[in-house]
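Undergrad: Starting from these lines, generate the structure:
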Amino acid sequence: MSTPNESIQLTLNGESHTLAAGLSAADLIEQLGLAGRRIAVEINEQIVPKSQLAQTHLANGDQIEVVHAIGGG
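TA: Have a look, this model is predicted:
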């Protein structure tokens, strides 16, 4: 397990970010203020189902894309 002062580097929507180690994808969504919104999360080119965000832990070097779902017709 990570110590409290560890951090990881990842790319979020094309921009480099430093985050605390041990965060889940759900934690990241919460920090971004996107909890409860219609979004899609892709980590390392794999879509992560909403039901799996809390169990999906972020790792150093992850490439993350968060896309807002827009309704229309």
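Undergrad: use CA for all of it now, contacts and neighbours both
TA: Fine.
Undergrad: so what secondary structure elements neighbour the helix or strand hosting residue 10?
TA: Per DSSP states H and E, residue 10 falls inside strand 7-12. Strand 7-12 sits against strand 15-20, strand 63-68, with contacts defined as 3 or more C-alpha pairs under 8 Å, 6 or more residues apart in numbering; DSSP states H and E.
Undergrad: run this one through as well so I can compare:
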Amino acid sequence: MNVMINGAAREVAEGMTVAQAVRSLTESATGVAVAVNDEVVTRSAWETTALRDSDRVEVLTAVQGG
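TA: I've put the predicted structure just below:
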């Protein structure tokens, strides 16, 4: 199935969860936020929220700096 992750088209396995998508992009366990189709997905729902064909996923990570 095809999804857009951070603006890039990706072929992913059927039933991939938000948590799996996040792990494919970052090893960070904190400072990460996710939206699917412009709706924020709470961290507690990542493991149970399955992606569907044509979903738009945005994974944002906090960055320190000055």
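Undergrad: Let me see the TM-score of these two.
TA: For this chain pair, the superposition-based TM-score is 0.86 by TM-score structural alignment, normalised by the length of the second structure; 66 aligned residues with a C-alpha RMSD of 1.8 Å.
Undergrad: one step back: kindly reformat the helices and strands packed on strand 7-12 of the first structure as CSV containing mean neighbour count and distance to residue 30 of the first structure.
TA: Output for these, formatted as CSV (neighbours: other C-alpha atoms under 10 Å; distance: least, C-alpha to C-alpha, whole Å):
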stretch, mean neighbour count, distance to residue 30 of the first structure
strand 15-20, 13, 13
strand 63-68, 16, 12
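Undergrad: Quick one: closest of these to residue 40 of the first structure.
TA: Closest approach to residue 40 of the first structure among these (C-alpha to C-alpha): strand 63-68, 5.2 Å.
Undergrad: Just give me the mean distance for the closest one relative to the second structure.
TA: Here the mean offset of strand 63-68 of the first structure against the second structure after fitting is 0.6 Å, by mean C-alpha distance after the TM-score superposition for the first structure.
Undergrad: Just list what that strand packs against, helices and strands only.
TA: strand 7-12, strand 39-43.
Undergrad: What mean distance separates the last one from the matching residues in the second structure?
TA: Average distance, strand 39-43 of the first structure versus aligned residues of the second structure after superposition (mean C-alpha distance after the TM-score superposition for the first structure): 0.4 Å.
Undergrad: whereabouts in the second structure does that strand align?
TA: The aligned range for strand 39-43 of the first structure in the second structure is 32-36, by TM-score structural alignment.
Undergrad: For the matching stretch, buried residues please.
TA: 34, 36 (16 or more other C-alpha atoms under 10 Å).
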